[in-house]
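# Have a look; sequence and predicted model below, questions after that.
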Amino acid sequence: MLETADVENLSTDILKSVSVEIRVSVGSALPTIDELTKLQTDAVLPLDKRIDDPVELFIGDKLIAKGHLEEVAGTEDGQLAVRLTEIGDASQDLG
């Protein structure tokens, strides 16, 4: 029979193997419906952030970290990565 501590350890081990999707936000735009309907290929949609502003990392709606976009070294296809500059915790509000 499993002891309570064994069940807790098993549960923790199972949770550690679960993948979590992290969304990286580079900015947002607030076009009108009229402006949206006029967008075409090669149109430029201005965002509320500058190129050097930090990006925000979210799990669901929770802001968990901030960082800067970088290109992964050694890749030929320009793969993006995020260098973390701030990491939040339950008691810290990054917003």
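Thanks, I have it. These numbers were taken from a predicted model, which means no experiment stands behind them.
# Every contact and neighbour count from this point should use C-alpha atoms.
OK.
# count of neighbours near residue 45?
13 (other C-alpha atoms under 10 Å).
# let's bring in a second one:
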Amino acid sequence: MPDASNPVDEGPANVFSTVPVEITISVGKTRPMIKDLLNMGENAVLPLDRRVEDPVELYVGDHLIARGELEELDGEQAGQLAVRLTEIADLKSPQK
């Protein structure tokens, strides 16, 4: 029986509400030549197509679900990365 105090339990659409989903955060892309990759060693730098201040993209599978900004957490989680969401994708329209 659904718990009336918890709106997540309402209706069949929320049957999957407790199933974990893996989200991939894309910070950028690059297209190096294979010969350049083979010549890379420790401390090599691989430039990306984005700047540090550019938004990152959040994907579930190959579907863009949001954009956001990288942040570093404080307190007990100091040094851990997080994403502050700045834009939610329109999940109702078909994606290309």
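Arrived safely. As the structure is a prediction and not an experimental result, all values here were calculated from the model.
# Superposing both, give me the TM-score.
The TM-score (TM-score structural alignment, normalised by the length of structure 1) is 0.80; 86 aligned residues with a C-alpha RMSD of 2.2 Å.
# ok, now how distant is residue 36 of structure 2 from residue 48 of structure 2?
14 Å (C-alpha to C-alpha, to the nearest Å).
# Now the lengthiest strand in structure 2: buried residues?
Looking across structure 2 with DSSP state E, the single longest strand is strand 63-72. Residues of strand 63-72 of structure 2 classed as buried by neighbour count (16 or more other C-alpha atoms under 10 Å): 64-70.
# following it, which helix or strand shows up next?
strand 81-88 (DSSP states H and E).
# what's the mean distance for the longest strand of structure 2 versus structure 1?
Compared with structure 1 after fitting, strand 63-72 of structure 2 has a mean deviation of 0.4 Å; criterion: mean C-alpha distance after the TM-score superposition for structure 1.
# and the angle from that strand to strand 81-88?
Interaxial angle, strand 63-72 of structure 2 versus strand 81-88 (axes from the mean of the first three to the mean of the last three C-alpha atoms, to 10 degrees): 130 degrees.
# Which residues does strand 63-72 of structure 2 contact?
For strand 63-72 of structure 2, contacts defined as C-alpha atoms under 8 Å, 6 or more residues apart in numbering pick out 53-59, 78-91, 95.
# ok, now stretch 89-96 of structure 2?
63-67.
# Residue 36 and residue 48 of structure 2 - which one has more neighbours?
Set side by side, residue 36 of structure 2 and residue 48 show more neighbours around residue 48, with 13 against 9, by other C-alpha under 10 Å.
# Shouldn't the more buried one be within a strand?
No: the assignment for residue 48 of structure 2, made by DSSP: H, G, I helix; E, B strand; the rest coil, is coil rather than a strand.
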